[in-house]
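> Got a predicted structure plus its sequence, pasted below:
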Amino acid sequence: MSELQIDALVFDVLGTLVDEPAGIRAGMRELDPSLDSPAQIEELLSMWQQHIDREQRRILDGGRPYATSDALDLEAARLVADAAGVDDPTAVAALALSGRRLPPWPDTASGLARLAEQHPLIGLSNASRTALLEVNAHAGLRWHQVLSAEDALTYKPDPAVYQLAVTVSGRPPERLLMVATHAWDLRAAQNAGLRTAYVTRPVGDPPTAADQFDLYADDLSDLADQIDSDRGK
């Protein structure tokens, strides 16, 4: 690996810094307390995730006009509620908001604080601006700037989303380090010219043997150690 010369760190949020599935599972249990079977919960979670992935792809492919993550979450919540036999609109609306009440990973707060001592931190998420406000507040995320794909009216991995971070930073893309637990996210950032760091999470999309990212870290503390070590060369 060549020496990193980084002016700012760009972080994926959902999955990388917060446990998105855990928050949605909790929302499902509130929707219907009788859902006590892990298999039931996982089946409904898969239904939610597949809907979000499918509709984001449709938007990226031009098969559907842009819709915010809030709209897609509400659609997913309705599908889950129908499958669970719940028809209370208030309960469905509450479930749709469960994607904003996401617990941070144990190392997130301390890791961001440590990294922020050396570099500006930019959040870059497919979540809407409104959702990010609540996600950040609930999880206690520390940012110097947070950007939503909503500002580009598209979703990652569209290059326009990564360009948001490049534009805001005022730096060339190769001076930005994209940090994510999703290999697909890092590949797209790499194609946009950013440097890349993969962080292991239980809910991530692991790299393949063909991937060549700049850094591979077990958590944010490990990432900070590697960046510090590289700066000291």
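Right, received. Where do you want to start?
> From now on I want contacts and neighbour counts done on CA atoms only, so please keep to that.
OK.
> so where do the strands sit in this structure?
In the chain, the strands defined using DSSP state E lie at 8-11, 121-125, 145-148, 176-180, 195-199, 215-217.
> Please identify which of those strands is closest to Glu134.
Nearest to Glu134, of all those, is strand 145-148, at 12.2 Å by CA to CA.
> which residues touch that closest one?
Contacts with strand 145-148, where a contact means CA atoms under 8 Å, 6 or more residues apart in numbering, come from 121-129, 132, 164-165.
> Next one for the comparison:
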Amino acid sequence: MVGSHDIEVVVFDVLGTLVDEPGGLRAAIRRAVPAADDASVDALLAVWQQHVEREQRCMTQGRRAYANTQIIDAEAAQRVAEQAGVTDRATIAALSTAGQRLPAWADSVAGLERLGRDFPMVGLSNASRAALLRLNASAGLRWHQALSAESARTYKPAPEVYQLAVDAAGCPPDRILMVAAHAWDLRGAQAQGMRTAYVHRPDGDPPTCSDDFDQRVEGLHELVDALTVT
């Protein structure tokens, strides 16, 4: 359990934690392939997600030169289009930028506003700088600082990405709280000495019995209540 006296800066993952990435991508795929049924949309979403995860893993392992998320998303959109038989260039182009127009979870905007009254807040995302700018604007997310893994030319959970947040915070990592809906992300932050809080989201990556995170909450307001109690 962490309290307000333990933390100086709060760092949030964005994709999946503050915005509904799977839901937003499903909606974009439905627009691109209006005849697809639910099962087909889910299968196409899996094509997208598997491509992104595989390519980012290749980059963190040094098996592919760094490419930002705009490039990877364009590749994923092309794969989805090929699988679905979509050939219209405008449709594929719109699909490739779907990751820049993801809806915020219902508690995200208000939770950030509440927390921002008491703590400096940093967004730390694998999204490219340009994609993160547009995503923040589209979802209505407001930060004191937003950092992209593009600055480290790699992807979380590479330690260089978390170091961006530590450097920006200007305090010891154990005074920084990393908040995410993905246990793999929190493990990466924990390995760099940061405190950790898991927030439950649909389609997230839940902790295992061996994970020892500082906080586990069902929603953002529960976390804010824990951190802002006097």
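Structure received. Since this is a predicted model, take the numbers as computed values, not measurements.
> about what we covered before: can you put the contacts of strand 145-148 of structure 1 in TSV and add neighbour count and distance to Gln40 of structure 1?
Output for the contacts of strand 145-148 of structure 1, formatted as TSV (neighbours: other CA atoms under 10 Å; distance: CA to CA, whole Å):
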residue	neighbour count	distance to Gln40 of structure 1
Leu121	24	38
Ile122	25	37
Gly123	23	33
Leu124	24	32
Ser125	22	29
Asn126	24	27
Ala127	23	26
Ser128	19	28
Arg129	19	31
Leu132	22	28
Leu164	16	39
Ala165	27	39
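> could you point out the longest helix in structure 2?
helix 38-60 (DSSP state H).
> just checking, what packs against that one?
Under the contact definition 3 or more CA pairs under 8 Å, 6 or more residues apart in numbering; DSSP states H and E, helix 38-60 of structure 2 sits against helix 21-32, helix 69-84.
> Can you tell me which of those helices is nearest to Leu102 of structure 2?
helix 21-32 (4.9 Å).
> That closest one vs structure 1, average offset?
On superposition with structure 1, the mean distance recorded for helix 21-32 of structure 2 (mean CA distance after the TM-score superposition for structure 1) is 1.1 Å.
> show me what contacts the closest residue to Ser96 of structure 2 other than its chain neighbours?
Distances taken as CA to CA, 6 or more residues apart in numbering place Ala74 nearest to Ser96 of structure 2, at 4.5 Å, with adjacent residues excluded. Residues in contact with Ala74 of structure 2, defined by CA under 8 Å, 6+ apart, are 93, 95-97.
> let's see 10 Å
Going by CA atoms under 10 Å, 6 or more residues apart in numbering, Ala74 of structure 2 touches 48, 80, 92-98.
> do Ile71 of structure 2 as well
77, 96-97, 128.
> what do you get for Trp105 of structure 1?
Trp105 of structure 1 sits next to 15-19, 139, 201, 219-220 when contact means CA under 10 Å, 6+ apart.
> One more: Leu223 of structure 2?
Leu223 of structure 2 touches 2-3, 111, 115, 179, 197-199, 215-217, counting by CA under 10 Å, 6+ apart.
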